[in-house]
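Enquirer: the following block contains a protein sequence and its predicted model.
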Amino acid sequence: MRQFSRRLDMIKPTIFSHITNLANEYNAINLGQGFPDFDGPDFVKNAAKQAIEEGKNQYCQSIGIKELRTAIAEKYEKFYGVQFDPNTEITVYSGATEAIFSTLFALLNPSDEVILFEPFYDAYRALCYFTGAIPRFVRLAPDFSIDFEQLEAQVSSKTKCVVLTNPHNPMGKIFSKKELERIGNICSDCFIITDEVYEHITYEDPHVPISPISKFRDRAITISSTAKTYSLTGWKIGYSLADAIISKRIRMVHQFVTFCTSTPLQHAMAEALRAPKSYYETLKQNYWEKRDLLNSILEDAGFKTFLPQGSYYIVTDISNFNYKDDVQFCEFLIKKIGVAAIPMSAFYSESGPVTNLVRFCFAKKNEVLEAAGERLHKLQ
């Protein structure tokens, strides 16, 4: 039998499938996977229905319908005071992960190096391996601080780009403008890719986008999505904002990956992006309430928690429970307690695994979080 692609040799099955299958088997409350158990707003769903009824159901431009690209440009100017040309600098994809895929394949050659801040969204490492690039890791401390000396040590003449989530998944850190500038200055000859899908799920401090930092404009790529903001994760609509020269190269990859994404759903999202600022304030307040509710539940159950600045995850330290392996603890939690969480070792490199951290998702109805709390109380 002929050999399979060696690109897959470094890829492991995602932990999410294992945890979800186990949660389903034991009828556990799933606070593992990062999607809401409540639906998106009616005005967006109605816009999708209208687009379908109006016959907007065929292929569209590969780069996305003009209405959506224009709405994205208008939103970024309204919220962040930065202008992008919807014709040359904004591209629409089938989700943010496809945007990252297309971007990395447009930028990287085999043996190029990529800086990842760990813990990292697990797709980043896998996509680096697919391109033949080599990931280099900089570890965030539990208090969210960056070891800039470690970053400087990892940057070399081979470093092509740096990828980070802001707000961060899974730690919930918001990178400050000062931190972004220092990262960009250290990685002075690199592309900077910021995954900003949680931009509207922040708490005490606002989101800090990279796009208004003008000195990085010709090498920064902003990637975002409508999934988290509008609680419609199954629609898979992402987008990028980047200099026209960069965007042209990314589009060359994208056209041969998915070509285009769902036409009627793009029309609906063009409506969604024009929502008043009150929508985003309500979203923020609802998640703030859920964050504080789950944090209180976890602390009462004996977890040490790291309160997120953004996103809808809480990372916890399980050292109090005398488990040395986070995967085993999560399996115990499902089988004996009836609650599913994600072991954080899946988000770290093998060179220095972390096995005492577990991630919980609070994008759930309050009654679901409270029911999970009743079960977690058995840990005391």
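Expert: Yep, it's here.
Enquirer: all contacts plus neighbour counts: C-alpha atoms, from now on.
Expert: Noted.
Enquirer: count of neighbours near Lys78?
Expert: Counted with other C-alpha atoms under 10 Å, residues neighbouring Lys78 total 12.
Enquirer: now do Ala23
Expert: Neighbours around Ala23, by other C-alpha under 10 Å: 23.
Enquirer: name the element it belongs to?
Expert: Assigned by DSSP states H and E, Ala23 falls within helix 15-25.
Enquirer: following that helix, which helix or strand comes up?
Expert: Past helix 15-25, the next helix or strand by DSSP H and E is strand 29-30.
Enquirer: helix, strand or coil: sort out Glu367 for me.
Expert: helix (DSSP: H, G, I helix; E, B strand; the rest coil).
Enquirer: quick one: contacts for it?
Expert: With contact set as C-alpha atoms under 8 Å, 6 or more residues apart in numbering, Glu367 has no partners.
Enquirer: and the gap between it and Lys277?
Expert: Distance, Glu367 to Lys277, by C-alpha to C-alpha, to the nearest Å: 27 Å.
Enquirer: in the helix holding Ala23, what counts as buried?
Expert: Buried positions in helix 15-25, judged by neighbour count with 16 or more other C-alpha atoms under 10 Å: Ile15, Phe16, Ile19, Thr20, Leu22, Ala23.
Enquirer: check stretch 100-109 too.
Expert: For stretch 100-109, using 16+ other C-alpha under 10 Å, the buried residues are Ile100, Phe101, Ser102, Thr103, Leu104, Phe105, Ala106, Leu108.
Enquirer: here's the one I want to compare it with:
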Amino acid sequence: MRERLTVPASAVDEQRVRQAVDTAVSSYDPGSAALSAQVSSGVVRHVVQGLLGLAIVTAAIFIAVRIQLAFSSSPAPAGFDPRSIFLIPIIIFMLIGALLATANLRRAWILRTPPFVAEEQWGLLRTTLTQMTGQEPGSSRPLDIEAGRRRDLITHPGGGTVARGATRDGRMGPTWPDSSDIARLRREARGRAAKAAVIFSCFLVLGSLVIGSFVRLGVLPVLPFVLLGSGIAAVVIIGSMRVCDRKLLAHPAAIPGEEQPYRLQVEDIDVASLEPWCAARRREDTWRVMTAAFWPPMAVGFLLAFYAFAHFDTEAIFDSSPSAPQLPLTTPVIVSLTIALALLTLAIGHLWARHRDTERRRRAGLV
């Protein structure tokens, strides 16, 4: 939502206001700030996704070039070459990677202004207009709403004040989302999860078409890609369920801060919310442990896929009896080691989560 400052037309001339605003904006110097404040998490996420898209394009081009070189080294049939069908899914994969890179890098460029710069400019304009008119300008963000003392009428038509509990040392605790906030956050989280699921499904289908064609030809083993794909799918599903968790949305781990989100500590929580907040943090750690349990399949699958591509023979595609590169270990051994690593990760993660929960509750005085 766009924010605005307004001043009475009778208090000052419009041209003077525009000149003062332009002068204030042009003379603004953001100075120096920590790197974490200069770069928002949204920008980093979009840059990483954009680089992932570029990596997909690069990989698709590499595979297409190798296949084309293999085509040129063998006689082509007269008329339509059926071998060119192999290039169709690769080209589609390349186009999707290019679209992903373009969309995310464009979004990162739009979000390049750090949050603290926008807030400082907002305060600078407010000060400038106050000095010109001799009174506080009207704001689309009233101070009591900014401070969390009153609900925003746009998001909460009923309005009303915000009840905040006291912490153990007498300070005011954070403002927790109410039922309407939680419902809105869940809708937004489900929307993001649905978009991520659609994008992941497209990549999964295209990847299955590309890799599956080589597996059916017998030039690549299937196990590495099954491990890698299942691990990534599990991580995506768990992540989607985590962001929609009502308990985590009702008692978040961080709240909006002046320059960047402020991560809450036990000492910042009001007494009445200590128990549900600790339970939410335990649930959050449980989701992390469940995600970490699928890291071993992803890691093993990635290493085996790298090994298979490193020993990939392009000319074997056109052999009458092609053979896939032999993996360093047999399939039962690889599967057993992967399961053992996953169970070990799960056990260590469970102990880690329980230790963190015990320590957190001890600090909160609940143990």
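Expert: Great, that's in hand. The structure displayed is predicted, hence computed values, not measured ones.
Enquirer: report the TM-score for the pair.
Expert: For this chain pair, the superposition-based TM-score is 0.18 by TM-score structural alignment, normalised by the length of structure 2; 111 aligned residues with a C-alpha RMSD of 7.0 Å.
Enquirer: before we move on, the earlier item: and the buried residues of stretch 100-109 of structure 1 as TSV, adding secondary structure and distance to Lys66 of structure 1?
Expert: As requested, the buried residues of stretch 100-109 of structure 1 are arranged in TSV below (DSSP: H, G, I helix; E, B strand; the rest coil; distance: C-alpha to C-alpha, whole Å):
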residue	secondary structure	distance to Lys66 of structure 1
Ile100	helix	21
Phe101	helix	22
Ser102	helix	20
Thr103	helix	21
Leu104	helix	24
Phe105	helix	25
Ala106	helix	23
Leu108	coil	29
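Enquirer: mind putting these in JSON lines, distance to Gln266 of structure 1 included?
Expert: Formatted as JSON lines, the buried residues of stretch 100-109 of structure 1 follow (distance: C-alpha to C-alpha, whole Å):
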{"residue": "Ile100", "distance to Gln266 of structure 1": "19"}
{"residue": "Phe101", "distance to Gln266 of structure 1": "20"}
{"residue": "Ser102", "distance to Gln266 of structure 1": "19"}
{"residue": "Thr103", "distance to Gln266 of structure 1": "20"}
{"residue": "Leu104", "distance to Gln266 of structure 1": "24"}
{"residue": "Phe105", "distance to Gln266 of structure 1": "24"}
{"residue": "Ala106", "distance to Gln266 of structure 1": "24"}
{"residue": "Leu108", "distance to Gln266 of structure 1": "29"}
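Enquirer: mind listing the helices for structure 1?
Expert: For structure 1, helices defined by DSSP state H occupy the ranges 15-25, 42-53, 66-80, 96-107, 122-131, 148-154, 177-186, 244-254, 263-272, 277-300, 326-332, 366-376.
Enquirer: between the ones you listed, which one is closest to Phe137 of structure 1.
Expert: helix 148-154 (7.5 Å; C-alpha to C-alpha).
Enquirer: still on that earlier bit, okay, the helices of structure 1 in CSV with distance to Leu357 of structure 1 next?
Expert: Below are the helices of structure 1 laid out as CSV (distance: least, C-alpha to C-alpha, whole Å):
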stretch, distance to Leu357 of structure 1
helix 15-25, 14
helix 42-53, 37
helix 66-80, 34
helix 96-107, 25
helix 122-131, 15
helix 148-154, 22
helix 177-186, 25
helix 244-254, 36
helix 263-272, 36
helix 277-300, 13
helix 326-332, 6
helix 366-376, 16
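Enquirer: how about the ones you listed, which one is nearest Thr222 of structure 1?
Expert: Of all these, helix 96-107 comes closest under C-alpha to C-alpha, at 9.7 Å.
Enquirer: so what touches that closest one?
Expert: For helix 96-107 of structure 1, the surrounding residues in contact (C-alpha under 8 Å, 6+ apart) are 92-93, 123-124, 127-128, 131, 160, 195, 197, 223-225, 236-240, 249-254, 257.
Enquirer: of those, just the buried ones, ChimeraX syntax please.
Expert: To isolate the buried members of the contacts of helix 96-107 of structure 1 in ChimeraX, using 16+ other C-alpha under 10 Å:
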select :92,93,124,127,128,131,160,195,197,223,224,225,236,237,238,239,240,250,251,252,253,254
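Enquirer: and the strands in the stretch 101-250 of structure 1?
Expert: Ranges of strands in the stretch 101-250 of structure 1, per DSSP state E, counting those that start in this stretch, are 113-118, 134-139, 159-165, 191-195, 220-225, 238-242.
Enquirer: could these go into CSV alongside distance to Lys45 of structure 1?
Expert: CSV is the format used below for these (distance: least, C-alpha to C-alpha, whole Å):
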stretch, distance to Lys45 of structure 1
strand 113-118, 36
strand 134-139, 39
strand 159-165, 28
strand 191-195, 25
strand 220-225, 16
strand 238-242, 17
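Enquirer: so which of those gets nearest Tyr76 of structure 1?
Expert: Here strand 238-242 is closest among these (C-alpha to C-alpha), at 9.6 Å.
Enquirer: elements contacting that closest one?
Expert: With contacts defined as 3 or more C-alpha pairs under 8 Å, 6 or more residues apart in numbering; DSSP states H and E, strand 238-242 of structure 1 has these neighbours: strand 90-93, helix 96-107, strand 220-225.
Enquirer: mind putting those into TSV with distance to Asn30 of structure 1?
Expert: Formatted as TSV, these follow (distance: least, C-alpha to C-alpha, whole Å):
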stretch	distance to Asn30 of structure 1
strand 90-93	28
helix 96-107	23
strand 220-225	23
